[in-house]
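Chemist: Sequence and predicted structure are below.
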Amino acid sequence: MITYRIVQAKPLVQADGSQVDERSPPDGAAPGTPYATWRTVFTGCVDITDLNPGPTPEEVFRYFQTLPLPEPTTRQQPPGNALVGLPVIFYTDTPATAEFTVDIRGFTVVIDAAITTYTWTTGDGSTLVTTTPGAPYPDETVTHDYTSGTYTAGLTTTWGGTYTVDGGAVTDVAGTTTTDGPPVTFTVLQARPVLTDPTD
């Protein structure tokens, strides 16, 4: 940012009573007292950006890591218990984007955050990494097959983003951060065929 500045000054009384800029101080004036008239020492344009540079990418990233990003919610279908041989569908309805405005040393920084990857822990030692949030049935974008047992699954979202400083150029955030959602626990049952008498 360029501003036009006028800088003026007055001489100060020296401890030894000597002249400043060929101007003698008044008799009896205490050291450090300004005297004489204002005089202009500078007029012109000054780039004040050099005096208070904008936020660095590292500064913005530190703020980015502390943003209250949405916590992901893990959804699974069928809800409740599942069956062996029937894939469990995972998805989340957590918002995939968020915008934040923060003040960094007097600069207005607008950060646009977006989920880049979804990491699903299935609870049986497997991990699924996707770039989409999945979707409920009949969509089967994110699924997993289980053997019988009880499992605890969870979701971690990885966020990237861009930012602007005082409405300037869009810049990539220099790194990513993650948020973890609450886990969900469910039981996978083994269905067993039962012979019945059709005449009963």
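Modeler: It's in.

Chemist: rest of the way, CA atoms for contacts and neighbours
Modeler: Noted.

Chemist: Surely residue 41 forms part of a strand?
Modeler: Yes: Residue 41 sits within a strand when classified using DSSP: H, G, I helix; E, B strand; the rest coil.

Chemist: how about the helix or strand containing residue 154: buried residues?
Modeler: Per DSSP states H and E: residue 154 is located in strand 149-165. Within strand 149-165, the residues that count as buried by 16 or more other Cα atoms under 10 Å are 151, 153-165.

Chemist: if I pick the nearest residue to residue 176 once chain neighbours are set aside, what's in contact with it?
Modeler: With sequence-adjacent residues excluded and distances taken as Cα to Cα, 6 or more residues apart in numbering, residue 176 is closest to residue 160, at 4.8 Å. For residue 160, the contact set (Cα atoms under 8 Å, 6 or more residues apart in numbering) comprises 113, 114, 115, 116, 173, 175, 176, 177.

Chemist: Now distance to residue 8 and neighbour count too, for these, in a markdown table please.
Modeler: Formatted as a markdown table, the contacts of residue 160 follow (distance: Cα to Cα, whole Å; neighbours: other Cα atoms under 10 Å):
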| residue | distance to residue 8 | neighbour count |
| --- | --- | --- |
| 113 | 47 | 22 |
| 114 | 50 | 19 |
| 115 | 53 | 23 |
| 116 | 54 | 17 |
| 173 | 42 | 21 |
| 175 | 46 | 15 |
| 176 | 48 | 16 |
| 177 | 49 | 17 |
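
Chemist: mind putting those in JSON lines, distance to residue 80 and secondary structure included?
Modeler: Putting these into JSON lines (distance: Cα to Cα, whole Å; DSSP: H, G, I helix; E, B strand; the rest coil) gives the following:
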{"residue": "113", "distance to residue 80": "33", "secondary structure": "strand"}
{"residue": "114", "distance to residue 80": "30", "secondary structure": "strand"}
{"residue": "115", "distance to residue 80": "27", "secondary structure": "strand"}
{"residue": "116", "distance to residue 80": "29", "secondary structure": "strand"}
{"residue": "173", "distance to residue 80": "39", "secondary structure": "coil"}
{"residue": "175", "distance to residue 80": "37", "secondary structure": "coil"}
{"residue": "176", "distance to residue 80": "34", "secondary structure": "coil"}
{"residue": "177", "distance to residue 80": "31", "secondary structure": "strand"}
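
Chemist: Against that first model, consider the following:
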Amino acid sequence: MLVGWSCPEHQLPPVGVEDFRVLDIAPPDVGVQPAGAMLVNKPAILFTADDAQSFEVAISGFDVEIVAEPTSWEWTFDDGERLVTDVPGAPYPAFDVTHTLLAPLKGSTVGLTTSWSGRYRVAADPLHKWRAIEGTAVTESRSAPFDVIELRSTLTG
């Protein structure tokens, strides 16, 4: 064993969940189809982006690259229901993530809480090794408001 020698990895700064949670992770937009008024008892298609976001930061004097990747999505609805998915959904014709509202509502919205996992690498690391960040960060977003309407047929004649 050499005196005064240390593993280069042990001299690199650890990146904790506190460092991760202070990043300005942009919440993804919430897509709802069909656009405009929604019909009672018909499934609404829900979707969002699943793009990773990269950040260049300085921690303890080291240049650090951090990547935030979405891992799960919690959808909340004005009827009190919620849905947790491990996929972001997709626009029509996909029906990956849907929700059916059973009563008329004015100005309804869909809430979305996105959970993010993180990984980082330090520029000074000779191995350029990616390391996982323990814990998650979350962002919240809402869809544009829409009305849920009920269409009734009427016999005339």
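Modeler: All right, it came through fine. This one's a predicted model, so the numbers in the text were calculated from it and none came from an experiment.

Chemist: quick one, strands of structure 1?
Modeler: Along structure 1, counting by DSSP state E, strands occupy 2-9, 39-47, 75-77, 82-83, 88-91, 97-104, 107-121, 127-130, 143-144, 149-165, 171-172, 177-180, 184-189.

Chemist: Please work out which of the ones you listed is packed deepest.
Modeler: Among those, the stretch with the highest mean neighbour count (mean count of other Cα atoms under 10 Å) is strand 88-91, at a mean of 24.

Chemist: matching residues in structure 2 for that strand?
Modeler: With TM-score structural alignment applied, strand 88-91 of structure 1 matches the range 44-47 in structure 2.

Chemist: List the contacts of the matching stretch.
Modeler: Outside stretch 44-47 of structure 2, the residues that reach it (Cα under 8 Å, 6+ apart) are 30-34, 38, 88-92, 94-100.

Chemist: ok, back up a step: columns distance to residue 66 of structure 1 on top of the strands of structure 1, output as JSON lines?
Modeler: Formatted as JSON lines, the strands of structure 1 follow (distance: least, Cα to Cα, whole Å):
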{"stretch": "strand 2-9", "distance to residue 66 of structure 1": "32"}
{"stretch": "strand 39-47", "distance to residue 66 of structure 1": "32"}
{"stretch": "strand 75-77", "distance to residue 66 of structure 1": "26"}
{"stretch": "strand 82-83", "distance to residue 66 of structure 1": "37"}
{"stretch": "strand 88-91", "distance to residue 66 of structure 1": "26"}
{"stretch": "strand 97-104", "distance to residue 66 of structure 1": "11"}
{"stretch": "strand 107-121", "distance to residue 66 of structure 1": "12"}
{"stretch": "strand 127-130", "distance to residue 66 of structure 1": "24"}
{"stretch": "strand 143-144", "distance to residue 66 of structure 1": "32"}
{"stretch": "strand 149-165", "distance to residue 66 of structure 1": "12"}
{"stretch": "strand 171-172", "distance to residue 66 of structure 1": "17"}
{"stretch": "strand 177-180", "distance to residue 66 of structure 1": "9"}
{"stretch": "strand 184-189", "distance to residue 66 of structure 1": "25"}
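
Chemist: any idea how far the most centrally placed residue in structure 2 lies from residue 94 of structure 2?
Modeler: The centre of structure 2 sits closest to residue 114, judged by Cα atoms, centre = their mean, with a distance of 2.9 Å. Residue 114 of structure 2 is 20 Å from residue 94 of structure 2, where distance means Cα to Cα, to the nearest Å.

Chemist: who's in contact with the residue nearest to the centre of structure 2?
Modeler: Listed by Cα under 8 Å, 6+ apart, the contact set of residue 114 of structure 2 reads 27, 28, 70, 71, 72, 73, 74, 138, 139, 140.

Chemist: which of those does structure 1 keep?
Modeler: Retained in structure 1 by both residues aligned by TM-score structural alignment, their matches' Cα atoms under 8 Å are the following of the contacts of residue 114 of structure 2: 28, 70, 71, 72, 73, 74, 138, 139, 140.

Chemist: is it true that the third one touches residue 86?
Modeler: Yes: taking contact to mean Cα atoms under 8 Å, the distance of 6.4 Å between residue 71 of structure 2 and residue 86 places them in contact.

Chemist: quick one: what's aligned to residue 26 of structure 2 in structure 1?
Modeler: In structure 1, residue 26 of structure 2 lands on residue 70 (TM-score structural alignment).

Chemist: swap that for residue 136 of structure 2, sorry
Modeler: Looks like residue 136 of structure 2 aligns to residue 176 there (TM-score structural alignment).
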